[in-house]
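**Student:** need a 3D model of the sequence below.
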Amino acid sequence: MLKYLIRRLVMLVPTLFLASILIFAIIQFAPGDPARMMLGTEATEQQIARERVRLGLDKPVPVRYAVWLSDVARLNLGTSQVNNQPVAKLVANAFPNTLRLALVTLTVAILIGFPLGIWSAIRQNRGADFAVTSFTALGLSIPSFWLGLLLILFFSVKLQWLPPSGVGDPNTFFLFKLEYLILPVIAIAVSNLSVFARFVRSAMIDVLASDYVRTARAKGLRESTVIIHHALRTTLLPLVTTVGIQFGSLLGGAVVTESVFAYPGIGRLIVRSILNRDYPVVQATLMFVVVIFLITNIIVDLSYAYLDPTVKLAGSH
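**Tutor:** This next block holds a predicted model:
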């Protein structure tokens, strides 16, 4: 497993290099002039030219990329062109909020999605199965940001039960700020729990039709014992990958949903930076998201191999 881990970490280098080229190219060739946007419409061409020199935009794109990549390799993410703060500080302030939202959302999605999938599989082709499959289909089709807007209108504007945005006082203990997480968690968790429920249902149906489950039933074991001790364990193992991918996506920030709730996470930081043409922040946050997602995938693969010793990792022997 150690050899596999080293091999995967080495493979991160070319992957991150290609990702950096793609991210830099998309940002640099995007329409709009950051210098003109920062100075406003009343700025003269001379002022804009000086600002472009200050921002380094007068240099050729390959030179700008080489300078940026060199800085990133030394963990120097640069400075925001809008508020003049270190980009690393902005990311460090936003990521804990996204991590908190991701952990709570994933927990809720697992606690609801897994039982729904199991129940649907056990009640296959019955009313309960139809209800669960209909709910999950609806959950997957509704955009999380649109659901978020509906939740704000109902629970915040009409009923005034929950705050519509923000994270509360930063000096307050986390558990006393859960009310700020309820609406964004619901908005994001619906699609995630729908994914989990459908995967669990499909896997459980296959396992319940397998020979060893039929053998267990033929031996006279109780149905609950067959499901919990035989079917469930086999069903949940392949879902490690699905859970890991969903968690990696959540860590990348629910971009639009965080913006809807004015939630100060990675997703909202990306959106605000794009709107402000704050190139250093956009490039750094996107690279950060790529790194987080790749590392999450490695952890998922290692976890799968640890939970199932029969799995052989390529390059581990």
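
**Student:** CA atoms for contacts and neighbours, from now on please.
**Tutor:** Fine.

**Student:** for the protein, which helix is longest?
**Tutor:** The longest helix of the chain (DSSP state H) is helix 87-122.

**Student:** give the buried residues for that one.
**Tutor:** For helix 87-122, a neighbour-count test (16 or more other C-alpha atoms under 10 Å) marks 87-88, 90-91, 94-95, 97-99, 101-102, 104-106, 108-110, 112-122 as buried.

**Student:** following up with a second sequence; could you model it the same way so I can compare the two?
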Amino acid sequence: MPRFVLRRTAQTLLVFVIITFLCYVGLYQLGNPFAAVGEKVIPPQTQAILRETFKLDRPLPVQYLNYLANLFTGDLGIDYDKRLPVFGMITDVVPNTVRLAVTAIVLQLVIGISAGVLAAVRRGSFTDALVSVSAIVAMSMPLIVIAAALRDTFAGTRVLGITLFPSLPRTIAVEVHWYDELLLPAFALALAGLAITIRLTRASMLEVLESDYVRTARSKGLPPRTVLFKHALRNAVIPLANIAAIEFGATLGGALVVETIFQYNGVGYLFVRALRSLNAPLLMAIMSYMVIAFVVLIALLDILCAYLDPRMRID
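**Tutor:** Down below sits the predicted model:
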């Protein structure tokens, strides 16, 4: 097990270095982040001063190593646009994106597992067909379509004089609490990955329900509910652990679309605004931290699965 942990850690570090290096080259070496500000062209002398200020006049390996050191100390420099510390801008919106991602994953797992179990238990029935068709339809719809449809349909909805979801586009003068603006974009993200959870749960449940230990439990006269939840479901949801981690990474990527459509003040919305202005320090910092979050999560999941199932360890 220790060898597996060391090997998986080394793989994680290698993936992180390769991805961040390619992003760094693409942002800082293949383009000129100081060529212009909006429609105003910056003189070459000013560009040279800016490159020296942001330490971009050094050899590429030195630049990248300096950036890695700064990445883990939080010293990511100053935003090109607003002249604010990049690290502070990111930490201000990270809690919003974490709340969005966690809520979306919880909704996706609760709804997806429930629907998948129901379809498997009632295999071949109208309920099974309805769940399967709904999953295929949801899988076929792009996330941007789902988010835009929910926004146009439910934004500003009022029931008994109470505004369930804030109106969009949002004006600066209107204050909206985080819990008011959270549910609709989280539901959009959950719908985008719901089909995979449903289909995987259904397939896993059908396989487990035909296994020998479930037949043995039934032959002992155990109640159907005990057989379903204690013996079948516990084993059927094991494959969902890997999917949950992958879906969390996909949720972080989907947040770019959903947060922009719903004007949700998170990391994704900040990234899109930085992309519009080609704000290289902010773009690089957001991409780096998202890569760290994803590869670390996948590595921890692999280690956990290897601990639970020794067959996964490759010595």
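
**Student:** still on that earlier bit, what about the longest helix of the first structure, how far off from the second structure?
**Tutor:** Averaged over the aligned pairs, helix 87-122 of the first structure sits 1.0 Å from the second structure after superposition, using mean C-alpha distance after the TM-score superposition for the first structure.

**Student:** so after that helix, what's the next helix or strand?
**Tutor:** Following helix 87-122 of the first structure in sequence order, the next helix or strand is helix 127-141 (DSSP states H and E).

**Student:** name the residues of that following helix that come out as buried.
**Tutor:** Quick answer for helix 127-141 of the first structure (16+ other C-alpha under 10 Å): 128-129, 132-133, 136, 139.

**Student:** need the residues that contact the following helix or strand past it.
**Tutor:** Using DSSP H and E, the helix or strand that follows helix 127-141 of the first structure in sequence is helix 144-151. Residues from elsewhere that reach helix 144-151 of the first structure (C-alpha atoms under 8 Å, 6 or more residues apart in numbering): 183-184, 186-188, 190-191, 256-257, 260-261.

**Student:** so which of those wins on neighbours?
**Tutor:** Ranked by the number of neighbours (other C-alpha atoms under 10 Å), those place residue 184 first, at 28 neighbours.

**Student:** residue 114 of the first structure and residue 192 touch, don't they?
**Tutor:** No: contact criterion C-alpha atoms under 8 Å: residue 114 of the first structure and residue 192 do not qualify, at 10.7 Å.

**Student:** isn't residue 281 of the first structure up against residue 80?
**Tutor:** Yes: with contact defined as C-alpha under 8 Å, residue 281 of the first structure counts as touching residue 80 (6.0 Å).

**Student:** between those two, which one's more packed in?
**Tutor:** Each of residue 281 of the first structure and residue 80 has its neighbours counted (other C-alpha under 10 Å); residue 281 has more, 28 against 19.

**Student:** in space, what's closest to the residue most central in space within the second structure - neighbours in sequence excluded?
**Tutor:** In the second structure, the C-alpha nearest the mean C-alpha coordinate belongs to residue 252, at 2.0 Å (C-alpha atoms, centre = their mean). Leaving aside its sequence neighbours, residue 252 of the second structure sits nearest to residue 101 (C-alpha to C-alpha, 6 or more residues apart in numbering; 6.8 Å).

**Student:** what sits against the equivalent of that neighbour over in the first structure?
**Tutor:** By TM-score structural alignment, residue 101 of the second structure lines up with residue 102 in the first structure. The contact partners of residue 102 of the first structure, by C-alpha under 8 Å, 6+ apart, come to 247, 250-251.

**Student:** and residue 102 of the first structure, how close does it get to residue 252 of the first structure?
**Tutor:** Distance, residue 102 of the first structure to residue 252 of the first structure, by C-alpha to C-alpha, to the nearest Å: 9 Å.

**Student:** and residue 195 of the second structure, how many neighbours?
**Tutor:** The local packing of residue 195 of the second structure (other C-alpha under 10 Å) involves 25 other residues.

**Student:** OK, contacts around it?
**Tutor:** Applying C-alpha under 8 Å, 6+ apart, the residues near residue 195 of the second structure are 112, 134-136, 138-139.

**Student:** redo these as a markdown table? Include distance to residue 212 of the second structure.
**Tutor:** Listed next are the contacts of residue 195 of the second structure as a markdown table, based on distance: C-alpha to C-alpha, whole Å:
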| residue | distance to residue 212 of the second structure |
| --- | --- |
| 112 | 26 |
| 134 | 31 |
| 135 | 29 |
| 136 | 31 |
| 138 | 34 |
| 139 | 33 |
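
**Student:** which of these are retained in the first structure?
**Tutor:** Mapping the contacts of residue 195 of the second structure onto the first structure (both residues aligned by TM-score structural alignment, their matches' C-alpha atoms under 8 Å) leaves 112, 134-136, 138-139 still in contact.

**Student:** between those, which is nearest residue 57 of the second structure?
**Tutor:** The closest of those to residue 57 of the second structure turns out to be residue 139 (C-alpha to C-alpha; 47.3 Å).

**Student:** now the closest one: closest residue in space that isn't a chain neighbour?
**Tutor:** That would be residue 195: by C-alpha to C-alpha, 6+ apart, it lies 5.5 Å from residue 139 of the second structure.

**Student:** please apply the same query to residue 181 of the first structure.
**Tutor:** Excluding its sequence neighbours, the residue lying closest to residue 181 of the first structure (C-alpha to C-alpha, 6+ apart) is residue 101, at 6.9 Å.

**Student:** how about the strand or helix carrying residue 234 of the first structure: buried residues?
**Tutor:** Here residue 234 of the first structure, judged by DSSP H and E, is contained in helix 232-236. Neighbour-count burial for helix 232-236 of the first structure, counted by 16+ other C-alpha under 10 Å, picks out 232, 234-235.

**Student:** neighbours around residue 6 of the second structure, how many?
**Tutor:** By other C-alpha under 10 Å, neighbour count at residue 6 of the second structure equals 11.
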